[in-house]
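Participant: Predicted structure and sequence below. I'll ask about it afterward.
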Amino acid sequence: MTYTVFIDGAEGTTGLEIAQRLEGRAEFDIIRLSDAERKDPDCRRTSLNFADFAILCLPDDAAREAVAMLDADSGTRVIDASTAHRTAPGWIYGFPELVGPSVVAGAKRVANPGCYPTGFLALLAPLVRAKLLPRDWSYSVNAVSGYSGGGKGLIARFEEEGDIAFRSYGMSLDHKHLAEMQKNAGLQYPPVFAPAVVPAFRGMLVEIPLGLSAMRTAASADKLRAELARYYADAPLVTVHEDRPAELLLRADEPASDRIDLWVMADEAGTSARLVARLDNLGKGAAGAAVQSLNLMAGCDPLAGLRV
């Protein structure tokens, strides 16, 4: 069976990545609009309601507008790559490894996770669920991403100015990712989030430092690692590493990937640990996650079109 797919926002960074992954796949017929048609609300409305699947690669307000264009009896199933619906009632969080592949497969409305939350939740959510780390701790997150995660404006800034070595942001401590991090990890408090951008096009490192000796109920680093390995044993896109490398690198020419790698580092005394995730902000952190959800919803091979 062939399904029609409309990528609303197909000219953006994430939309282009999704289209590349769907190129040449017989299961999907992509609805393509001209520049003029993309700006015509009636053309967008028709495409949204005609498609079997709509993938929204839009700013938050435009994503909400697109959902409002769907008729009450529309059969269109939606994957929203924006932040707009990640904690909204009636939407499934599109992280199959956390919510279950069958849950995503049966969903009509799927909210794609954010790139930073993907790393944070992949590390922390299973450990909190297993009660190996406390839900009532004030966690912090240190993370760096390639500049493609900021969209066309930030891409232009990094490539045109050429001398930005490090960009720290989110200084108001009210980043839009906090709500989905807190909710999907089951935490009592939102984390303290310190995001930054480095002069690499893609790729990211997400780290959660842990003062294990200060926590009332924390398990040892070995037990944390073992639980992550058990939890992701059947997850083909997730690798839990046993080694403790002296350094982890992001390179300026980081290759595209839809995988995520996890590490648990600890000091010799076992008093402190660092949970670290490495992923592609445009892969498992955006386009790859959307294609993974689309595959499940369409009943296709979950890894089809992914870079594994």
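Facilitator: That came in fine, so what should we check first?
Participant: going forward, measure contacts and count neighbours with C-alpha atoms only.
Facilitator: Will do.
Participant: Mind jotting down where the helices sit in this structure?
Facilitator: For the chain, the helices defined by DSSP state H occupy 13-22, 35-38, 41-50, 60-68, 96-99, 101-105, 115-129, 151-161, 178-185, 221-231, 288-298.
Participant: for the ones you listed, which one ends up most surrounded?
Facilitator: Among these, judged by mean count of other C-alpha atoms under 10 Å, the one packed with the most neighbours on average is helix 288-298 (a mean of 25).
Participant: who does it touch, helix- and strand-wise?
Facilitator: helix 13-22, strand 77-80, helix 101-105 (3 or more C-alpha pairs under 8 Å, 6 or more residues apart in numbering; DSSP states H and E).
Participant: One more to weigh against that first structure:
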Amino acid sequence: MATRLFIDGAAGTTGLEIRERLAGRSEFDLIVLDDAQRKDEAARRDALHAADIAILCLPDDAAKDAVKLAEGSGTRIIDASSAHRVAEGWTYGFPELIGHAAIANARFVSNPGCYPTGFLALVAPLVRAGLLPADWPYTVNAVSGYSGGGNALIARFEAEGAPAFRAYGYDMAHKHRPEMRAYAGLEHGVIFAPAVVPAYRGMIVEVPLHLGAMTGDPTADRLRDALSEYYRESEVVSVCTDSSVPEILLESSAPPSDSMTLQVFGNSGGWHARLVAVLDNLGKGASGAAIQNLNIMCGLPETTGLRL
């Protein structure tokens, strides 16, 4: 029997991508509201209660309201917003870090943020292994395609006179910071420096490290080897073993992808390293992650329908 699925916010960027990935999949029976019903509270409540699983592709406050509308039902929820990423009772939807079983058995799953996906994939396994310190003041430098900012930012970057580069987050209070700290097991919040470039999709997340100032003699080779072993069986996350790559590019016309590649670069003296994650902000950073979690929650192969 097909799983009844409702996407609340199906007209947004993430919602549209999820629907595209689900097209033709017989395992799911989509509950679809027409344009007149999409913002009707009663229609949304009925859809949320009728669904086996609902995926919320909404702003934070609207996602919280949707969870309230679903109260009294047995509907399982995947929330693609940042509203519940560190909330009690919610499972963080990063199977490579949290574990597939935790997500398979969860009722409430919160999709990771796009930038935290790259940061956590790089740092969390190394902190857990004791190769990087939990009390280090980590910095995250990252650039993303403009689609991650929603319709308003898409329109801004596709208009005449669009910016060539947009840096933001200067209040040091970006909403992604709490999940970075929490799921990497850090004692301090990170310094997060995000930016947007004129490419529709794609993302590079970088964590620079001053290894020579750390105890335990960490080296780039040890970090790379540890990440390679950690993700050895993953079909979604891969670790590049070639440290001689001269440059990393975001292509303005890059095709959609739900995979993520990690790289570790170090200087000849061993004092410095740069950890780099390359992913699609709309793929593993959003809709691809939601589909991966959906598959796991439904007992399906986790990569079904993914673009890898």
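Facilitator: Now that the structure is in, tell me what you want to look at. Bear in mind the structure is a predicted one, so any value in this text is a computation, not a measurement.
Participant: Quantify their similarity with the TM-score.
Facilitator: Scored against TM-score structural alignment, normalised by the length of the first structure, the superposed chains reach a TM-score of 0.99; 307 aligned residues with a C-alpha RMSD of 0.8 Å.
Participant: Kindly reformat the helices and strands packed on helix 288-298 of the first structure as a markdown table containing distance to Ala229 of the first structure.
Facilitator: Output for these, formatted as a markdown table (distance: least, C-alpha to C-alpha, whole Å):
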| stretch | distance to Ala229 of the first structure |
| --- | --- |
| helix 13-22 | 28 |
| strand 77-80 | 29 |
| helix 101-105 | 18 |
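Participant: ok now do whatever residue of the first structure lines up with Asn151 of the second structure, which residues does it touch?
Facilitator: Aligned by TM-score structural alignment, Asn151 of the second structure pairs with Lys152 of the first structure. Lys152 of the first structure makes contacts with 12-13, as judged by C-alpha atoms under 8 Å, 6 or more residues apart in numbering.
Participant: Please apply the same query to Val78 of the first structure.
Facilitator: So Val78 of the first structure contacts 53-56, 108-110 (C-alpha under 8 Å, 6+ apart).
Participant: In strands only, show me those.
Facilitator: Cross-referencing those against strands under DSSP state E gives 53-56, 109-110.
Participant: ok so, going back, of all the contacts of Val78 of the first structure, which comes closest to Pro134 of the first structure?
Facilitator: Nearest to Pro134 of the first structure among the contacts of Val78 of the first structure is Val110, at 28.3 Å by C-alpha to C-alpha.
Participant: I'd like to know how many residues surround that closest one.
Facilitator: Counted with other C-alpha atoms under 10 Å, residues neighbouring Val110 of the first structure total 28.
Participant: So Asp60 of the first structure versus Thr83 of the first structure, what's the distance?
Facilitator: Using C-alpha to C-alpha, to the nearest Å, Asp60 of the first structure is found at 6 Å from Thr83 of the first structure.
Participant: Out of the helices and strands packed on helix 288-298 of the first structure, which gets nearest to Gly285 of the first structure?
Facilitator: Nearest of those (C-alpha to C-alpha): helix 13-22, 9.9 Å.
Participant: Translate Leu210 of the first structure into the numbering of the second structure.
Facilitator: Looks like Leu210 of the first structure aligns to Leu209 there (TM-score structural alignment).
Participant: if I look at the closest residue to its match other than its chain neighbours, how far off is Pro125 of the second structure?
Facilitator: Excluding its sequence neighbours, the residue lying closest to Leu209 of the second structure (C-alpha to C-alpha, 6 or more residues apart in numbering) is Ala273, at 5.1 Å. With distances taken as C-alpha to C-alpha, Ala273 of the second structure is found 16 Å from Pro125 of the second structure.
Participant: Likewise for Asn281 of the second structure?
Facilitator: When Asn281 of the second structure is compared with Pro125 of the second structure (using C-alpha to C-alpha), they lie 21 Å apart.
Participant: Could I have the buried ones of the ones in strands among the contacts of Val78 of the first structure as PyMOL selection syntax?
Facilitator: A single PyMOL command selects the buried members of these (16 or more other C-alpha atoms under 10 Å):
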select buried, resi 53+54+55+56+109+110
